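Trainee: With the input below, show me the fold.
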Amino acid sequence: MKGNTMNDQSNQSAVGISLLKGAAILGIAAIVSKLLGTMQKIPLQNIAGDEVFGIYNAVYPLYILILTLATAGLPIAISKFVAERTVLGQLSEAKRVLRLATWVLFVLGILFFGLLYYGADWFAWLIGIESSAAAIKSISFALLLVPFIAGLRGYFQGLQNMVPTAISQMIEQLFRVIMMVGLLLYFTRLGYDKGTIAAGATFGSVAGAIAGGLVMIYYWRREGKISLILDVIPPIRESAASIIRQFLRYALPICLGSIVLPILTLVDTFTMPRLLKSDGLSESGAMHLFGIYNHGLPLVQLIAMIATSMSVALVPSIAEAKLRRQDLAIRTRTEQALRMTWLIGLAASFGLATAALPINVMLYKSAEGWQVISIIAFTAVLSSINVVSGSILQGLGAVMAPVRNLLIAAVLKVILNLVLVPIYGIRGAAIAAVIAFGAACFLNLWDLRKSTQTGLALVQLKRPLIAIGVMCAVLWGSIEGLEWLFTHIFVDLSYRIMETLVGLVAIVLAAITYFVMLLRLKAITKMDLLLIPGFESKVLPFIQRLRLL
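Mentor: Predicted coordinates for the structure are as follows:
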């Protein structure tokens, strides 16, 4: 009996390690994929210019929304149904689940491909930019492949094998970037019009889907040959209609929750070009300004990506504490997550706002639009808090609360765009974004306060704000001083190289200043820092020698 107990504990430990390993693999793959997907926008703007950059940023959120509808939450449903049947040893039923789901995904992919391809001119009219039609048609072909790939990924995740998903995601993004840059260079050299060049950029998603699909097919064929899971229990065959009904019943709420963020992003796509044109700009001029407006978004997304990686661990952690009725653990984890997000997000937002000009020149060749970056920088901390607080609410079971709050933010963004863009142009849209994300952030925190009794007062901002004030002073002083130095001494440097050097040196000095101030003000503790891998052995002794901690 004792031996059986020990075996059970050993098996549970092995399963736990396997789950953690799988989550880590997916987390790393997601970060690498998002990094590639975000950073690809910089060469896109550098090679093709702001007009093409604007068209791309108008079309891509539309594609993401349609893709979310085309997959309809089915990959998560597939992983759940496959996992349940695999536990019973019913591999043939697990594969039958995948076949049925694949047919559903195939039909949805065809339907939404047709909607996007044959409706391209209509969508371009809705956006207010006729030249975007070619890019919409180009990216629509990805819908013939991506739903199928998503289904296979769900299948392998149901088998607790995260490697195929991770590898295919990274390969997909890599080939997407390679194809996009290659076509951009080729089309611009041939002198094609802006709409065609943008279509070349969006076709990168199709090339990435092909590469990702081939990786998944490889793993599918290999799994079929080496799978050791056998049908140890005769399966009870449900009708196909019954399984599909269960799919949709489980997947549709997930789909509805997933489309909210793309809808918020699409607000700018369907309002800004028309509003800019109504102010007397040509289609080309409107897209040029829309491209400039999007300069800051890759940087904001990189900052929010850190919060997203944190949220992966938050949902199961909070859910476990709730299941065990550990209210103190819930409050402690909530407070710690919010505090660390504030510390990272506030510094990143204020730093980006202060260094907007050299960063804009470094990444996008000119200073044009740096004021917009300095405004939209503050969506970084707000979107980070949204991600983390939304994840905590989901872990607590309040799944629809973040969805509702983002929908309110989307409506507010529409209203504010209509009011502010005609008056302030793209700066008005940036102000609207900050207010809308701020509203969603406040509503999420309010819901958390009701759910966990974690009041806003627990998020200690006084000391971090002092540290940020000193950091911004150092950052601004460094930029001014270094610009004067380079202008008077290194006179042969190009403007872009000069601002790149100024930006990088100033940001490093500001980051060191912020970290030192946090330590001196005791805004972060030794326990906080010990959560960082490798900190205790490599960094802590150095900090203690400097008597900073």
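Trainee: Going by C-alpha atoms from here, please, whenever you check contacts or count neighbours.
Mentor: OK.
Trainee: Report the distance from the top helix by length along the chain to the chain centre.
Mentor: As assigned by DSSP state H, the longest helix anywhere in the chain is helix 2-39. Centroid separation for helix 2-39 versus its chain: 21 Å, with Cα atoms, centre = their mean, to the nearest Å.
Trainee: Second chain to compare with the first, below:
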Amino acid sequence: MLKKDSLIKGTLILTAAALTARLLGLFQRIPLDYMLGPDGQAAFNAANTIYLLLLTIATGGIPVTISKMISQRYALGRPDEAKRIYKAALLFGAVTGLLLAVAMFGFAPLYGRISKEPYTVLSLQAIAPALLLFPVIAMTRGYFQGRQIMAAGGISQIVEQILRIIGGIGLALIVLGWGWGDEWGAAAIAIGSVFGSIGALSVMLWFGRKLKKQDHSERSGSPNTAIKAEGSQLPFRSIYREIFRMSIPAVVTAMTIQFVYFFDMSLFNRLTQSFYSKELADIVLANYSTKAMALAGIPPILAIALGASIIPVISSAYSLKNMSEVQRQSSLVMRIVCFTGVPVALLLTVAAYSVTGLLFKTPSGSGAVALLTAGTIFQITMMTTNSILYGLDNPKLPMNHTFIGLGLKVIASILLAPLLGVYGLIIGSSICFIVVTLLNVRKINNEVKLNVLGRRWLPYMAAVVVPALAGWGAEYGMLAVTETWANKLSYFAAAAVTALVVGGLYVILLAALRVVTPEDVRSFPGPLRKPLTLILKPFYRKAN
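Mentor: You can find the predicted model right below:
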């Protein structure tokens, strides 16, 4: 029997699934560096980026909207309307998926000419069929979330990633073993998304069959079975109007990261042709898309997951006009992302050379890894302030701010890429994240005054800068000491020592400089409060 999940349990399930899916996605990128050359890597990464962008445009925000609509109808005792909404959502997903799949397949040759990367054509056409199913899967996940059955979406995400990796990498090994070359190898890995979509849909169909039987059993056992529902005649037009009104702002903000990567991948050769030779550009693009983009996805995971769990509290307090609670929770969520997101980004920035060398074939491209992961600090704050504005019932503001940020990203990249190469593109992305964050914070402060760290900003900066410098020195020293070791062992030792130095010093300075106070720790969510209490307790005992 399928049971409804509580808010806490549902949040934990979705967070665990998202963490697992993101980490599995990283493991799909690592073999690319060993299996494919620069052209093959660029081909797969371009196809995957465009696929994710189109998927975000087609579904971003809509499943969440559907879950709210479904939940509301069941709460009001109108399950017939909920099923009508679900039917409309499935129809929208099926039509959208078909149109996107056909468009992606048909326009692949044109994209190859625009990007000056002809290798991408086959990969784009290989991944296109996945778009047939994923919009429908996204709508189904929204329906199950509305029914408070979070396990369906969580399990389907994990199965999707596992089959994506096994299917794509396995097929690529066969194709490359036959000697078909990197172009076909990249396309084979891209087909992994098709395997993933089939697996995810199979999971959702299994849950759907169980839920249908359960609903039928509950209706049969109800004392009102004599009353037969005629079904809702709610017009699809009204349903779509409600869906799009609520979800369009979320779609725009959700596509920010994917649009940034799509822009960089698509115009890399054109914007950097005066800075790199064609051969060097292919190598730099492969490093950027395979290594930097993959590692840059790590720092936001924990911070966003922890921050997102507090957003419903902000929304609830705002609906009751309890502005003091809104201020407290908004400040708290920003404090959490500062304390949790920064150290991970800091470590990956400082130890970029060792981490890149450890995970991938060579440490080449570690400069791009360092700069892009450093920029994720602003990506985290952008996404968190977006969520706060949603909690304040103002979704159009982050949408408008996103348009401004993306416009500046395009302008900065066009100006800087010919002068700085890949670093110009990354700086342009960071400008986008910073500007959106500042615009969001200004609007939040119009409602409630954020008090993130107050007078503790200078000690906090010291707690960031000192571990960064110490970590850089530790990595440099360990690489020198282990120079005669095997490469992977040397990189592992350097990364491990750097992690201990950066992490240890960061925690010690947060406590010693009183950046994190006992009051802060007590206000954090349980999963974060318990480990921090254990770590920081000795320092506070000494201080007292």
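Trainee: Check which residues of the longest helix of the first structure are buried.
Mentor: By neighbour count on 16 or more other Cα atoms under 10 Å, the buried set for helix 2-39 of the first structure is 22-27, 29-38.
Trainee: quick one, helices of the stretch 101-250 of the first structure?
Mentor: Under the criterion DSSP state H, counting those that start in this stretch, the stretch 101-250 of the first structure contains helices at 120-127, 133-140, 146-158, 163-190, 194-202, 204-226, 240-258.
Trainee: looking at these, which is closest to D528 of the first structure?
Mentor: Nearest of the helices of the stretch 101-250 of the first structure to D528 of the first structure, taken as Cα to Cα: helix 163-190 at 29.6 Å.
Trainee: Pull out the buried positions in the closest one.
Mentor: By 16+ other Cα under 10 Å, the buried positions in helix 163-190 of the first structure come out as 163-177, 179-181, 183-185, 187-188.
Trainee: returning to what we had before: mind putting the helices of the stretch 101-250 of the first structure in CSV, distance to G455 of the first structure included?
Mentor: Listed next are the helices of the stretch 101-250 of the first structure as CSV, based on distance: least, Cα to Cα, whole Å:
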stretch, distance to G455 of the first structure
helix 120-127, 42
helix 133-140, 45
helix 146-158, 37
helix 163-190, 38
helix 194-202, 45
helix 204-226, 43
helix 240-258, 26
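Trainee: What lines up with T498 of the second structure in the first structure?
Mentor: In the first structure, the residue paired with T498 of the second structure is A506, using TM-score structural alignment.
Trainee: if I pick K449 of the second structure, what's in contact with it?
Mentor: Applying Cα atoms under 8 Å, 6 or more residues apart in numbering to K449 of the second structure gives the contacts Q327.
Trainee: which residues in the second structure does stretch 184-204 of the first structure align to?
Mentor: The aligned range for stretch 184-204 of the first structure is 172-192, by TM-score structural alignment.
Trainee: what does L420 of the second structure align to in the first structure?
Mentor: Residue pairing (TM-score structural alignment): L420 of the second structure is matched to Y424 of the first structure.
Trainee: how about whichever residue in the first structure pairs up with F339 of the second structure, what does it touch?
Mentor: Alignment note (TM-score structural alignment): F339 of the second structure maps to L343 of the first structure. Contacts for L343 of the first structure (Cα under 8 Å, 6+ apart) come out as P464.
Trainee: What helix or strand is L343 of the first structure located in?
Mentor: Using DSSP states H and E, L343 of the first structure maps to helix 327-354.
Trainee: Whichever helix or strand comes after that helix vs the second structure, mean deviation?
Mentor: Using DSSP H and E, the next helix or strand after helix 327-354 of the first structure towards the C-terminus is helix 356-364. Compared with the second structure after the fit, helix 356-364 of the first structure shows a mean deviation of 1.6 Å (mean Cα distance after the TM-score superposition for the first structure).
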